[in-house]
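Peer 1: structural data only, the sequence is not supplied:
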């Protein structure tokens, strides 16, 4: 009985076990069938999962486009950048005939300290760390090709580099607010943050590619495996209208003028009168986009709004001439002296005025009360308002730069109308002044200013965008413009007793223009500052008178000896631009016995070859550095110069020493120091007599030379 019961239990267990096995096999077969049909487990595609585990995808990074000037000189480019690293672990040298790690730490530290900005002791502290690999902080990052080459030539064991890309601005603070700068994210993507870099960010930015392939367990590509590849597309190149020769002149002029006057800020702009092209725009203070030590993020050319002062009298007279055909400023008269409007009084800069004078003399003497009479007798509020706006004041010029401000042209009451007529109580920008001046240069027709010439596909050379001269509306008749040009001519070339602009006179250049002196409003109180230098001083002009080719606008806020400093700045700009742009068939002051020639391109040529070429031209030249190759020059290629002009060429020497600048002109000394990226203060006028750092001294980043 017990045996039968035991056998029954065994049979029951066997049946249950068989059923479990059957159910397991059934589920397994179902899962296997599902897998075969769908290729998925728990919603995961096994084929994709396997591919992802065995597939490697590498990004092919595109290069940001290059920014060039009008002469195809590089202003901004993407270059290789290097981070210095050192391998410390001896295990890295196993299996190699030569050491692959740092062997002599003392020697390595001593030699590296001669190239990177770090002391031997600090380098040694890093090399003594218990680590497989080390970096050297900010001193070891962002190294240039020259620095990398210098370190490689030291012949040190265990030293290597990590290669990345960075945006490089070869001329440092040159044209910085126009060019702008970029920001790089954690993935190495660059985005424009200011200037052309921002405005043309989409055009400059390329498209990354990739390469995808199957890898083994060690991460190596399987031989003969398929490869999926999408090529990168580099960004477009952008060509500006800026002429680097003109720009260098402006940079030097502005730097020297600010040093001499101690002004708060200064801007100098030069434009092609017949096209509206901006040929140069220099400002102070400025910044180096390589280091991004920026105090002010507004581009003065398009974002500085301030009361322009008496340069607006030109347009008040234009409005009067356009709306009063019988008005003749040479014969019509006005009574100058204190002028009462309700409870307000308008005065001239000499307080007493000049009695009854012609409107022409009132213009050349920059009489506020004469303009007050002009408003009373010939201009209504609406006529003046409409004319200012017709010229472009109070609206965007449309120049291809970001963050353009419109200023304020709004006046209601009688005293406000008078103030606006001589440039107070309204605000404008430098680029608006340039646009308005184009009407005078083109017989009454406005031109829209622009600063980008074209964009070009960096791979194919195809022009993807081309700027054209953009004519605006006619704002004045030819007869009005002839009268205005004659008034502006008298400002510069009239009798000293009858004009505020006699210091701007230049024989042979036919410069015309209008001076400006504007009070500065206190933003907290709304009232004007009352200090002796609390003004914005300016000059708006062009040359030559009969057929203007070049427009110039210069302004500075506060500044000692402003009239001399500003006039000398303008005259230097006129002389330089006349020569560089070949405005005249023959430079007015050139000695006919001096030979003229056009500057060749010496960049990337061997130093000895360049010296021989310059010797054959009988040129006066100076070579800076002991390198074998020329990396920079002044003047730039294509510039028309004479044998009396100095030529500067700069070699690829990684060691910068202080040059001997005694007896150099202030302009030439400034050019050299800017090219060598040496900080300086210039107290000299005319020629350099002494320098605070002796010639031959090794230059470091924190040094500044004072020229007297």
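Peer 2: On my side now, so go ahead. Worth saying up front: this structure is predicted, and the values here are computed from it rather than measured.
Peer 1: contacts and neighbour counts: CA atoms only from here.
Peer 2: Noted.
Peer 1: can you tell me the SS state at residue 353?
Peer 2: Here residue 353 is recorded as coil under DSSP: H, G, I helix; E, B strand; the rest coil.
Peer 1: quick check: the nearest residue to it once chain neighbours are set aside vs residue 312, distance?
Peer 2: Closest residue in space to residue 353, ignoring its immediate chain neighbours: residue 337 at 4.0 Å, by C-alpha to C-alpha, 6 or more residues apart in numbering. Distance from residue 337 to residue 312, counting by C-alpha to C-alpha, to the nearest Å: 20 Å.
Peer 1: structure B:
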């Protein structure tokens, strides 16, 4: 019996020891968790008990448009506007349904789902800060305040505001909420988000055990630094007119979308950039398809078609393989291996010179000129013109296009590339390449920001950048005259403006169907790229329509849009009549 009792006592002692051991381990682990894992949390909690911390938000930088006629005058393109947040301290709310009725009436809240959300927030228990509606105007705030609704308060807040609404919206982008907070997205707002956002400041003050600020206590103050202001190279009047005309003509031709870029060929400064359709960045969340946020000027690479014949001719001229009067005989088609390439509409032109190849947009003539150069040298020039790489323009979403077919060392790819098929380019690449034709052969870097104005008031001027010499000045002048004949007597007469010599080239490109691998007979892309005046070019412009439904060729769509905008622009810039 004594042995059994001792055995029982020993077992009980062992169990007790095990329990104490486990408890000790748990305590040690808990202490380790609190001291190591949650260390920063409790330090912050302690600091919050002794300090009042306030985050100081900087003002987001503004974006401005220029006025070419009054250089000292700027127009806000993106700015900040004061609004109010209406919120509830639900502890004080007495009649939530009555409050909802007044909110609905004053703020014109018609959505029943939104009304229900607000009501649910009003009836929450013990919530001292329940946001009900952002972005209400000062007039609406005053009207609601006059009701003296128990538990209803207002807080001032800044919101991004776009005075020009939808004008050039893909260029501009917008500011909206993301997982990372209030951020610039797409366009200039997205690209320069960090610079525009500024740097937050902080105010930290000592407080007593009751939570009250101690006037003579410790205080840390870090000033918020406002974001930079951007002054764009774009002229407001030109931008407005260009975007309006693009929308008008896109609707007229039944196009899915359209693009216009106007660039100073001597500096690379963008004078106007528009897309159709547009969206209102003030209400960016009301779009049906978020693809509309992308800027097709830099985001959409496509097979450019016959506008590329100007690049082909530039290469052949610069290599001294052809002259404007060099003759070739067109039989209407060219056979390369198993492929036969024909002219548009199956036309046969017979004996033609190189100027006529451009005037009549002869596919076989472009192929012949490219063959005189050879694939390797042709590819080298195409790369030097900037195709196959990004231009570096300060916009989100730029793509590089695709000229990889030229690296395949195949005669068929040289042939198709000569008239702008089988390779892809973006509108910004095309207009930059044509700028080199216009300005004496120099590839310039396109840019949108003329000045950066820092928080300190310091102004940084953006200087033009020449990337490289692509063709000789002689080639530039010769080709400019050839392209002027395209507008004077060729396919692009509708791009002309009475009294001026305008150079340019049309392009009606087929569109590949990636499901079948064949070109779609019912879909085309129309492009015109040109510049004026040819003796002293002040602008180069690209006009483009994607899938126009009721016009067959670019000569009847992109060319007349170019002509209409050019008529305005030549007058606006006060360029003297040439003829």
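Peer 2: Received, thanks. No experiment lies behind these values; they were computed from the predicted model shown.
Peer 1: what separation is there between the aligned residue in the second structure for the residue nearest to residue 353 of the first structure and residue 414 of the second structure?
Peer 2: The alignment partner of residue 337 of the first structure in the second structure, by TM-score structural alignment, is residue 332. Applying C-alpha to C-alpha, the value for residue 332 of the second structure to residue 414 of the second structure is 18 Å.
Peer 1: between those two, which one's more packed in?
Peer 2: Ranked by neighbour count (other C-alpha atoms under 10 Å), residue 332 of the second structure and residue 414 place residue 414 first, with 26 against 19.
Peer 1: what does the helix or strand hosting that one contact?
Peer 2: Element membership of residue 414 of the second structure, judged by DSSP states H and E, is helix 411-418. Contacts to helix 411-418 of the second structure, defined as C-alpha atoms under 8 Å, 6 or more residues apart in numbering, come from residues 308-309, 312, 336-337, 339, 366-367, 370-371, 375, 378, 405-406, 422-423.
Peer 1: so residue 556 of the second structure sits against residue 494, correct?
Peer 2: Yes: if you go by C-alpha atoms under 8 Å, residue 556 of the second structure and residue 494 touch, sitting 7.3 Å apart.
Peer 1: can you map out the strands along the stretch 1-150 of the first structure?
Peer 2: Counting by DSSP state E, counting those that start in this stretch, the segments of the stretch 1-150 of the first structure that form strands are 40-41, 44-45, 55-60, 67-68, 74-87, 133-135.
Peer 1: JSON lines for these, including mean neighbour count and distance to residue 306 of the first structure?
Peer 2: Below are the strands of the stretch 1-150 of the first structure laid out as JSON lines (neighbours: other C-alpha atoms under 10 Å; distance: least, C-alpha to C-alpha, whole Å):
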{"stretch": "strand 40-41", "mean neighbour count": "14", "distance to residue 306 of the first structure": "70"}
{"stretch": "strand 44-45", "mean neighbour count": "12", "distance to residue 306 of the first structure": "65"}
{"stretch": "strand 55-60", "mean neighbour count": "15", "distance to residue 306 of the first structure": "48"}
{"stretch": "strand 67-68", "mean neighbour count": "24", "distance to residue 306 of the first structure": "30"}
{"stretch": "strand 74-87", "mean neighbour count": "20", "distance to residue 306 of the first structure": "30"}
{"stretch": "strand 133-135", "mean neighbour count": "17", "distance to residue 306 of the first structure": "49"}
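Peer 1: ok, which of these comes nearest residue 211 of the first structure?
Peer 2: When these are compared by C-alpha to C-alpha, strand 55-60 sits nearest residue 211 of the first structure, at 5.3 Å.
Peer 1: tell me how many other residues crowd residue 104 of the first structure.
Peer 2: Residue 104 of the first structure: 12 neighbours (other C-alpha under 10 Å).
Peer 1: just to check, the match of residue 337 of the first structure is in contact with residue 348?
Peer 2: Yes: applying C-alpha under 8 Å, one finds residue 332 of the second structure in contact with residue 348, separated by 4.2 Å.
Peer 1: the counterpart of residue 363 of the second structure in the first structure - how many residues pack around it?
Peer 2: Matched by TM-score structural alignment, residue 363 of the second structure corresponds to residue 368 in the first structure. Neighbour count for residue 368 of the first structure, taken as other C-alpha under 10 Å: 27.
Peer 1: helix/strand/coil for the residue nearest to residue 353 of the first structure?
Peer 2: Criterion first, three-state DSSP; result for residue 337 of the first structure: coil.
Peer 1: OK, contacts around it?
Peer 2: By C-alpha under 8 Å, 6+ apart, the contact set of residue 337 of the first structure is 347, 348, 351, 352, 353, 354, 355, 369.
Peer 1: from the residues you listed, which two are the most distant?
Peer 2: Among the contacts of residue 337 of the first structure, 347 and 355 lie farthest apart (C-alpha to C-alpha), at 12.5 Å.
Peer 1: what residue of the second structure matches up with residue 175 of the first structure?
Peer 2: Mapped onto the second structure by TM-score structural alignment, residue 175 of the first structure lines up with residue 168.
Peer 1: its match and residue 258 of the second structure, how far apart?
Peer 2: Using C-alpha to C-alpha, we find residue 168 of the second structure at a distance of 12 Å from residue 258 of the second structure.
Peer 1: give me the common contacts of these two.
Peer 2: Common contact partners of residue 168 of the second structure and residue 258 (C-alpha under 8 Å, 6+ apart): residue 275.
Peer 1: residue 524 of the second structure: what secondary structure?
Peer 2: Assignment for residue 524 of the second structure (three-state DSSP): strand.
Peer 1: residues contacting it?
Peer 2: So residue 524 of the second structure contacts 508, 509, 510, 511, 546, 547, 548 (C-alpha under 8 Å, 6+ apart).
Peer 1: the first structure: which residue goes with the fourth one?
Peer 2: In other words, residue 511 of the second structure. Matched to the first structure by TM-score structural alignment, residue 511 of the second structure sits across from residue 520.
Peer 1: give me the neighbour count for its match.
Peer 2: 24.
Peer 1: for the most centrally placed residue in the second structure, which non-adjacent residue is closest in space?
Peer 2: When C-alpha atoms, centre = their mean is applied to the second structure, the residue found nearest the centroid is residue 187 (2.8 Å). Of all residues not flanking residue 187 of the second structure in the chain, residue 173 sits nearest, at 4.3 Å (C-alpha to C-alpha, 6+ apart).
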